[in-house]
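Asks: Test case, fold it:
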Amino acid sequence: MKKVLFITMILVFVLTLSIYAHPPGNIEMNFNMENKMLEVTVPHNSGDNSDHFINNVKVYLNGNRHIEQDFIMQTNNDVQYLHYMIPGAKSGDTISLNAECNKFGSRETEITLD
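Replies: Predicted coordinates:
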């Protein structure tokens, strides 16, 4: 009986945590070849963008970490906007980005430059 109660409590805790914490949504990335600027939109809904937010972003150019940035809050309660200059990027290169929530989960996306 104690085992069943313990397992039930653990399940309730895990399910409750997943309601309040979630990974970022589908990341949008656009790269402007003319000014070598990467524009990123990371959807991430939060009731309080200073308590539940995107806390870390890593940008990779051709598999090599190029940028890593930590945050203490997100742009607003719905999204994190980012702009990065990547001067060495050229046509055919691959840029990937990993965004991590401070509570739970992460998401990665990748683009190949034209």
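Asks: Going by C-alpha atoms from here, please, whenever you check contacts or count neighbours.
Replies: Fine.
Asks: Checking Lys3 next. Helix, strand or coil?
Replies: helix (DSSP: H, G, I helix; E, B strand; the rest coil).
Asks: and for comparison, fold this next one:
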Amino acid sequence: MKAFYAKIFFTMVLFFALLHAHPPSDISAEYDTLEQTLKITVDHSVKYTNKHYVNKIEILANSEKKIEQLSRKQSNESSQNYIFKIIDVKMGDTLNITATCNISGKKRVYFLLTPDKLEPLEK
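Replies: All right, here's what the predicted structure looks like:
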């Protein structure tokens, strides 16, 4: 009988945890051609930054993986910020950026690298 109640309790805890879990809501990015740096902001509102956070960011350029970084907490309650040095991209390349929540879901965006800025692409 205790095992039955333990299963019910575990199911309820899991249900409520997933109820509050959500994927990142948006990803914005800027590329500095002179410094060859990519600045990324992942919008992901959370209450507890060490329990619910963006745990992985992955960057592909023209389908080739350039960067994968794992995290164990989020820097603040509204977003996670990254700065990467990427030297082997050029104008016209497509960047695919994916941010994954440690509990549930992911957000993927695509950008075209143009001389003026990263142009968002719909895919």
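Asks: any idea how far Phe10 of the second structure is from the residue positioned nearest the centre of the second structure?
Replies: Nearest residue to the geometric centre of the second structure (C-alpha atoms, centre = their mean): Ala99, 1.8 Å. The spacing between Ala99 of the second structure and Phe10 of the second structure, counted by C-alpha to C-alpha, to the nearest Å, is 28 Å.
Asks: In the second structure, what residue spans correspond to helices?
Replies: All helices of the second structure, identified by DSSP state H, fall at 2-20.
Asks: And Leu97 of the first structure, how far from Leu82 of the first structure?
Replies: 11 Å.
Asks: who's more crowded, those two?
Replies: Leu97 (21 against 13; other C-alpha atoms under 10 Å).
Asks: Which residues are in contact with the closest residue in space to the more buried one that isn't next to it in sequence?
Replies: With C-alpha to C-alpha, 6 or more residues apart in numbering as the criterion, Leu97 of the first structure has its nearest non-adjacent residue at 4.5 Å, and that residue is Val59. Residues near Val59 of the first structure by C-alpha atoms under 8 Å, 6 or more residues apart in numbering: Arg65, His66, Ile67, Glu68, Ile95, Ser96, Leu97, Asn98.
Asks: Where in the second structure does stretch 72-92 of the first structure align, residue-wise?
Replies: Taken onto the second structure by TM-score structural alignment, stretch 72-92 of the first structure occupies residues 72-92 there.
Asks: which parts of that stretch are buried?
Replies: Lys73, Gln74, Asn76, Glu77, Ser79, Gln80, Ile86 (16 or more other C-alpha atoms under 10 Å).
Asks: For those, give me CSV that also has distance to Leu121 of the second structure.
Replies: Converted to CSV, the buried residues of stretch 72-92 of the second structure look like this (distance: C-alpha to C-alpha, whole Å):
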residue, distance to Leu121 of the second structure
Lys73, 29
Gln74, 27
Asn76, 28
Glu77, 27
Ser79, 22
Gln80, 22
Ile86, 20
